[in-house]
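Enquirer: Would you be able to build a 3D model of this:
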Amino acid sequence: MAGRNGRTVRDLRRANRTAVLQRLYFDGPLSRFELGPATGLSSGSVSNVVADLVADGLVEEAGSVDSDGGRPRTLLRVAPASGHMIGVDVGETRVRVELFDLTLTELARAERPLAPQRHDVDVIVGHVRDGIAEVLATTGLPPERLLGAGIGVPGIVEHTADRGAVVHGQTIGWDAVPLEALLRAGSPLPDTVPCLIDNGAKTLGQAEMWFGAGRGARNAVVVLFGSGVGASLVTPEAEQGRAVEWGHLTVRVRGRRCRCGALGCLEAYAGAESLLARWREEGGRVPEGTDEETALTAMLAAAYPADGAAADPVALAVLEETAEYLGAGLSDLINLFQPERILIGGWAGLQLGARFLPAVRRHAVSYALRHPARKVTVDLGRLGPDAVTVGAAILPLADFFARGGRRPEPAPEYPVPAWRTALEERAPH
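Expert: Model (predicted):
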């Protein structure tokens, strides 16, 4: 039965469950007494919802605390083993698959390296399927127990009604790849387990906003600095984040050719792939036969030798120029979106780290308008190299919370009669 605002009793129950689950998840353990003010629910509603969640195995007791003159208050928390998610990072250098419990504690992982410039769709799909099967086998978890699998990918993700998630990854040669449908074919996951796909920069942003350096910010930009560069914008209007193709802003007219085919993109100057290419072009000794992460480590060692030896002037010059390009690119984000925080993550951003950050910050402020520049902080992300994978796992977790902690129900083979729906909504819960 729908009320005047169009919300049914079922909608209200789901919203109450979501409110209690999220407060316990982010701020718990909490007592029933504390949950009232934290959620805005009455004590009676809190008691009913908690009883419901305990019966479902989602919430458990976590000790007690003394109260003012009364009986000790029982603390409640989300039960870690009550749900599991898989997070997948389809990166530039490897495919990483991780299995988490409900509190995002890692239980198992599998990694598959990728050859440079090789993102064949069939290879990626095979790596993801095999990785999922491996982590499930390692833990013995039945696939139907999963709340879902989240997958972060490079490129633009289009969600379609007929083909599911379709990926437009121009820099890796993907043109309208129906990734969700390809993964479903022959997947170890049953159809009842959601498979959620989104841009990798967005999943990185989701992780930093939930658990990292973005917590508490209303407006933030989280930058993914890897082989290329991307960004996720988080605002009150887009709380789940919105991926922006920041790496393909033009920073130099008729400049270097980018992997996307255009000239002068930021990614042609600020991504790790282009950074190493420029070092090589200027006569730098880039290690042969190594992956990008190893080569970038060598470049940093050459530019900033630890033993007091003379720095490689070519490596140092390229890094300093890259810091200016990256700072200029951040100034565009500052001017356009006026964020409270800019956070830099991704394997290359973390590897360049604190040594690189002061120069990037200085250039960002110098190129930006003074007023928004005074209000923004530029820092490194806190979640390390697994942030994209954690953020990918948050996709099914956020979906689970939005449904009030209920798993998706199989679609009925025939229309459900209206009288049955009305009875379900009226039934006590």
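Enquirer: all contacts plus neighbour counts: C-alpha atoms, from now on.
Expert: OK.
Enquirer: which of the residues in stretch 322-340 are buried?
Expert: Using 16 or more other C-alpha atoms under 10 Å as the test for burial, stretch 322-340 gives 322-335, 337-340.
Enquirer: so where do the helices sit in this protein?
Expert: Assigned by DSSP state H, the helices in the chain fall at 9-27, 32-39, 43-55, 121-139, 179-184, 200-211, 267-270, 272-281, 292-303, 313-337, 347-367, 370-375, 387-402, 418-426.
Enquirer: Distance to R73 for those helices - can I get that in JSON lines?
Expert: Below are the helices of the chain laid out as JSON lines (distance: least, C-alpha to C-alpha, whole Å):
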{"stretch": "helix 9-27", "distance to R73": "15"}
{"stretch": "helix 32-39", "distance to R73": "8"}
{"stretch": "helix 43-55", "distance to R73": "13"}
{"stretch": "helix 121-139", "distance to R73": "35"}
{"stretch": "helix 179-184", "distance to R73": "46"}
{"stretch": "helix 200-211", "distance to R73": "27"}
{"stretch": "helix 267-270", "distance to R73": "54"}
{"stretch": "helix 272-281", "distance to R73": "53"}
{"stretch": "helix 292-303", "distance to R73": "51"}
{"stretch": "helix 313-337", "distance to R73": "45"}
{"stretch": "helix 347-367", "distance to R73": "43"}
{"stretch": "helix 370-375", "distance to R73": "42"}
{"stretch": "helix 387-402", "distance to R73": "26"}
{"stretch": "helix 418-426", "distance to R73": "32"}
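Enquirer: run this one through as well so I can compare:
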Amino acid sequence: MTDEGRRNVRDLRRGNRAMLLRRLYFHGPLSRQELVQTTGLSSASVSNVVADLIEAKIVVEAGSVESDGGRPRILLRVDAARFEAIGVDVGETRIRLERFDLGLRELGSVDVPVLGGQLDPKAVVPAIAAGLAELTAGAQAPVLGVGIGVPGTVQHQPYAVVHGQTIGWDALPLEELLREHTELPLFVDNGARTMAQAEMWFGAGRGAESAVFLLLGSGAGASVIVDGAPFRGSTTSAGEWGHLNAEYGGRLCRCGARGCLEAYVGAEAVIARYREAVGAAVIDTDDEEEGLGRILALAEVDAGAAGDAARSVLDETAVRIGVGIANVVNFLNPQRVIIGGWAGLAMAPRLLPRIHEVAQAHSLRLPYSLTSVELGALGPDAVARGAATLPVARFLESGA
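Expert: Below is the predicted model of the structure:
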């Protein structure tokens, strides 16, 4: 057989392995017969690939089910304990590292506070390296790799370079800097995209072919899913929802422009607008999560001027988010708009009814009637979980 022929056979076998592995990962446990029916592969191909995966201890038997008149059918599943993966959320209030099994069940975590909201690379890189060392020391299985969700645009040339205009990262060679500290495979992507992938795999995005995921944290970002895959644009920066212009000549955004949506709806902006309304002394903390929590609490319980200001600021925030969602609905016509991020989930219990009201009022009737606006299902740690899906996705695509 020629080298080309051997490559074709090898590629076909790898493709079959990847197809069966993904099917078992996302839909298992399944029997060999069900794999034949759902993949279109022959019984012989399924049997051969399954035998390989069982020999590699990637797939294991998971009991049996009765069949119609024949022997019981053996069920198969991916062994979640066979490998592990690490996900990193480089946030503006903290850096969170989590270790997961192959099924994305959390096994351990490390939190590193971000002092003063400043993501100084000289501090960020050693912090991630130290967290990785701690987590890998506790690993009970081989680690497939490390996924890292970051604020900003990520370009691969070939190593990941991060353009984080709002945090002062100008073409930061993050992957090369981290490679000095670890030999594990590294996968870097925008944090909104990693959150979206986690929600698509395990959360509120399951079953959707088109969706927009809004990440509200210190700032505001988004990931656009088209035909089940992220839309990246020509330079991978598609989805910068927070930098849509919300008001001509409006508030100064962290990116340097005026009137960006982020200048009104990110946690940093909400706190700043509240301080402008009542004075800085009322919210005297630099911890954004604590500051936003105080504003939400005042809106609930304070009947005085401080509470009135909190309710006014939060109502404007809901209006801005609602109009921003209406623009998404009118422009992209998604099946779902899903709100996540620590600040989005913190504000949602109070703001969601108003967001729905405003979004409906500013959307075209037909597309809005076919779009659901809902919350992410995976909580504030979805970015780290989604980052861990990056090495897992590579593992599945390669057929293990």
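Enquirer: closest to G241 of the first structure out of the helices of the first structure?
Expert: Checking these against G241 of the first structure by C-alpha to C-alpha gives helix 200-211 as the closest, at 6.0 Å.
Enquirer: corresponding residues in the second structure for that closest one?
Expert: Mapped onto the second structure using TM-score structural alignment, helix 200-211 of the first structure covers residues 191-202.
Enquirer: Just the buried residues of the matching stretch, please?
Expert: In stretch 191-202 of the second structure, counting by 16+ other C-alpha under 10 Å, buried: 191-200, 202.
Enquirer: Ok, stretch 374-384 of the first structure next?
Expert: Applying a neighbour-count criterion of 16+ other C-alpha under 10 Å, one finds 376, 378-384 buried in stretch 374-384 of the first structure.
Enquirer: same check, this time on stretch 64-82 of the second structure
Expert: Quick answer for stretch 64-82 of the second structure (16+ other C-alpha under 10 Å): 73-82.
Enquirer: Let's check: the centremost residue of the second structure is which one?
Expert: Geometric centre of the second structure, nearest residue: M195, 1.0 Å, by C-alpha atoms, centre = their mean.
Enquirer: Would you confirm that that residue contacts A388?
Expert: No. Using C-alpha atoms under 8 Å, M195 of the second structure is not in contact with A388, being 10.1 Å away.
Enquirer: which stretch among the helices of the first structure comes nearest G155 of the first structure?
Expert: Of all the helices of the first structure, helix 200-211 sits nearest to G155 of the first structure, with 8.1 Å by C-alpha to C-alpha.
Enquirer: With Q118 of the second structure as the reference, measure out to the equivalent of L395 of the first structure over in the second structure.
Expert: Counting by TM-score structural alignment, L395 of the first structure lines up with L390 in the second structure. Counting by C-alpha to C-alpha, to the nearest Å, the gap from L390 of the second structure to Q118 of the second structure is 26 Å.
Enquirer: So these two - more neighbours on which side?
Expert: L390 (26 against 13; other C-alpha atoms under 10 Å).
Enquirer: The more buried one reaches G149, doesn't it?
Expert: No. Between L390 of the second structure and G149 no contact is recorded; they are 9.7 Å apart, counting by C-alpha under 8 Å.
Enquirer: Could you pull out the residues contacting both of the two?
Expert: T194 (C-alpha atoms under 8 Å, 6 or more residues apart in numbering).
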